[in-house]
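*Asks:* Got a sequence here, can you build the structure:
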Amino acid sequence: MSERGLDRDGTIAREGTLGRVPAAFVPAVEAARIHIAETFDNARLHSACIYGSIPRGTATPGVSDLDLQLALHHEPSDADRADATAIEAALDRVLPQIDGVGILLTSTRVLLSDLERHDAGFFIACLCTPLLGDDLAERLPRYRPTTLLARETNGDLALALQRWRTRAAEAATDSDRRILCRLVARRIVRTGFTLIMPRWGGWTSDLNESAELFGRYYPGRIDQMRIAAATGRTPSADPDVLGMLINDLGPWLAAEYTVVHGEKAPRP
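*Replies:* Alright, predicted model coming up:
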């Protein structure tokens, strides 16, 4: 893999492996594997992956969360979601080294669909590390840092901003605001990076690196993006920080993204 997150052929390399999982998190990954296998039988579960800082090898005990993606043979049901929530709670309760568990549920039909080829498909092929079952990446293409990839991964920031403003208005506690602030900050930094990704010609998921690379092309916004990167790692309950993200940096970024890459294909 090159310094820019690419394989020798210029395609984006899968960024995580189970071999990179820090020692402190190995028991958490194994516990996740056991809980998922015991809860979701083969009739429901096609495969499970882990993604985020743990398989990238950059997780910090007590700070990092455990992120999982389950690919189901059918569309997720209420029963599937209830089972996933139960696994989240069980793992979070007994694993002090993690700060929260998140499980995504998606059908293989959606993950392999043409509409999701450069969004959910890219996520599975390049950002997820196989944990259980067959690797769906084998049924997906190799990806390059193109405008098409930029548009389909993050070309819907304007829609997200609408949802975040509603959630911000409804946030009643500092905990609510921190959770939202972390979500917003991470998405904005990643959108800032994919805005400049085709020009830079590589891939990274590191928040600090993403912010600094963005700043090479948009120096006038680098200070705000650095705040976003810091907030993505250590979320703030300060309403001024959240306000800057969703009312200033976010709208500017969404507009610039549309000019440079266009809007993401509409989803049902």
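*Asks:* CA atoms for contacts and neighbours, from now on please.
*Replies:* Will do.
*Asks:* Surely Glu116 is within a strand?
*Replies:* No: the assignment for Glu116 is coil, going by DSSP: H, G, I helix; E, B strand; the rest coil, so no strand is present there.
*Asks:* Neighbours of the closest residue to it other than its chain neighbours, how many?
*Replies:* Among residues not flanking Glu116 along the chain, Val110 sits closest, at 6.7 Å (Cα to Cα, 6 or more residues apart in numbering). Taking other Cα atoms under 10 Å as the criterion, the count of residues near Val110 is 17.
*Asks:* got the residue ranges for the strands in the stretch 1-150 of the chain?
*Replies:* Under the criterion DSSP state E, counting those that start in this stretch, the stretch 1-150 of the chain contains strands at 45-51, 66-72, 101-107, 128-133.
*Asks:* list the helices and strands the last one packs on?
*Replies:* Contact partners of strand 128-133 among helices and strands, from 3 or more Cα pairs under 8 Å, 6 or more residues apart in numbering; DSSP states H and E: strand 45-51.
*Asks:* The top helix by length along the chain: what's the following helix or strand?
*Replies:* When every helix of the chain is counted residue by residue (DSSP state H), the longest turns out to be helix 174-200. Stepping forward along the backbone from helix 174-200, the first helix or strand reached (DSSP states H and E) is helix 207-217.
*Asks:* Spatially, what comes nearest to Ser107 if we skip its sequence neighbours?
*Replies:* Nearest one to Ser107, counting by Cα to Cα, 6+ apart, is Leu72 at 4.6 Å.
*Asks:* Same check on Leu253?
*Replies:* Gly192 (7.0 Å).
*Asks:* if I look at the residue nearest to Ser107, how far off is Leu132?
*Replies:* In this structure, Leu72 and Leu132 are separated by 12 Å, where distance is defined by Cα to Cα, to the nearest Å.
*Asks:* Sequence B follows; please return its structure for comparison with A:
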Amino acid sequence: MEHRGLDAYGYFEREGSLGQVRAEFRGLVAAARERIGEAYGRRLHSAYLYGSVPRGTARPGRSDLDLLIALHHAPGDEDRDTTEALARGLDEEFAQIDGVGVLLYGKDRLLSEAERYDLGWFLACLCTPLLGADLAEHLPRYRPDSLLARETNGDLAELLPRMRERIRAAATPEEHRKLCRGLSRHLVRTGFTLVMPRWGGWTSDLTESADVFAQYYPERAEQMRAAAAAALAPVADPDVLRACVEDLGPWLADEYTARHGTKTARPTG
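*Replies:* Next comes the predicted model:
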């Protein structure tokens, strides 16, 4: 039987580890750990890696560094300024990466009931502990079911208008390229979680995600595989972006809602 990212009982196995970080990125990870501790001091609860670096699949000069930082309190403007400076400094100093992305939250939100099957699942299953006490110890185990599908990506219909606005506002090739990578990734991951409960497993590999999706929606396979390719090698072509939000995106949002329902509204403020 295929492993599919689950243990013998059908629960997610945690993805990635510090031991899987490739040699080219170990200095970067060490610097990130040190600088995070210095930057936030006693405000910091814990920090995590996620994405291709802890999975051991990062490509020098092409992959980005993804971090999740949990503070003891809800982040404020000072915390966000600290995060921006941290990300900029790492990106400028280390040529091995093409950008730094940082998710910044207070620990109470990460452990909240509202985020149990979204941010909580993300931290417990897709994030690698880097610094501090691991919040995953306070979270349940997870299965690849319809509830998880709904609460992770069941908001595509709500996001599409914002995506269209960002495309209209983009003015440079670099802005279009960044949007291409982000939007394509989002669509591929949404396409995968649409079929995840039927497939009965997990993968973060975008090419595999598109191939799994294609098993259930062969009529959309070419579009989804093209989106995976664009996520891995983004292009500065506004037409590619528009095709995503005017054709594949709306269809995917409708199918997702029909299959899993709509993501539960989160508290505001």
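*Asks:* returning to that earlier point: hmm, the residue nearest to Glu116 of the first structure is touching Arg117, no?
*Replies:* No: under the contact definition of Cα atoms under 8 Å, Val110 of the first structure does not touch Arg117, with a separation of 9.0 Å.
*Asks:* Helices of the stretch 1-150 of the second structure, start to end?
*Replies:* Using DSSP state H, counting those that start in this stretch, the helices assigned to the stretch 1-150 of the second structure run over residues 23-40, 52-55, 77-93, 107-110, 119-126, 146-153.
*Asks:* Same list (the ones you listed) but as TSV, adding distance to Arg198 of the second structure.
*Replies:* As requested, the helices of the stretch 1-150 of the second structure are arranged in TSV below (distance: least, Cα to Cα, whole Å):
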stretch	distance to Arg198 of the second structure
helix 23-40	36
helix 52-55	24
helix 77-93	38
helix 107-110	27
helix 119-126	19
helix 146-153	9
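*Asks:* right, and those - which one's nearest Ala236 of the second structure?
*Replies:* When those are compared for distance to Ala236 of the second structure using Cα to Cα, the nearest one is helix 77-93, at 20.9 Å.
*Asks:* before we move on, the earlier item: list residues touching both of Leu72 and Leu132 of the first structure?
*Replies:* Common neighbours of Leu72 of the first structure and Leu132 are listed as Ser47 (criterion: Cα atoms under 8 Å, 6 or more residues apart in numbering).
*Asks:* Tell me which of these two has more neighbours.
*Replies:* Taking neighbours as other Cα under 10 Å, Leu72 of the first structure and Leu132 compare with Leu72 leading, 23 against 18.
*Asks:* Distance check, the more buried one against Ser47 of the first structure.
*Replies:* Distance from Leu72 of the first structure to Ser47 of the first structure, counting by Cα to Cα: 7 Å.
*Asks:* likewise Gln97 of the first structure?
*Replies:* Remark: distance between Gln97 of the first structure and Ser47 of the first structure (Cα to Cα) = 25 Å.
*Asks:* Looking at those two now, which is surrounded by more residues?
*Replies:* Each of Gln97 of the first structure and Ser47 had its neighbours counted (other Cα under 10 Å), and the higher figure belongs to Ser47 (22 against 19).
*Asks:* for the residue nearest to the spatial centre of the first structure, what are its contacts?
*Replies:* With distances taken as Cα atoms, centre = their mean, the residue of the first structure nearest its centroid is Gly52 (6.9 Å). Listed by Cα under 8 Å, 6+ apart, the contact set of Gly52 of the first structure reads Leu66, Asp67, Leu127, Cys128.
*Asks:* ok, 10 Å please
*Replies:* Under the criterion of Cα atoms under 10 Å, 6 or more residues apart in numbering, the neighbours of Gly52 of the first structure are 15-16, 58-59, 64-68, 127-129, 205-206.
*Asks:* same check, this time on Thr173 of the first structure
*Replies:* For Thr173 of the first structure, the residues meeting the contact criterion (Cα under 10 Å, 6+ apart) are Ala237.
*Asks:* Ok, Arg259 of the second structure next?
*Replies:* Ser146, Ala149, Arg150, Gly154, Leu194, Val195, Ala253.
*Asks:* Greatest separation within those residues: which pair is it?
*Replies:* Every pair in those was compared (Cα to Cα); the two farthest apart turn out to be Ser146 and Ala253, at 15.0 Å.
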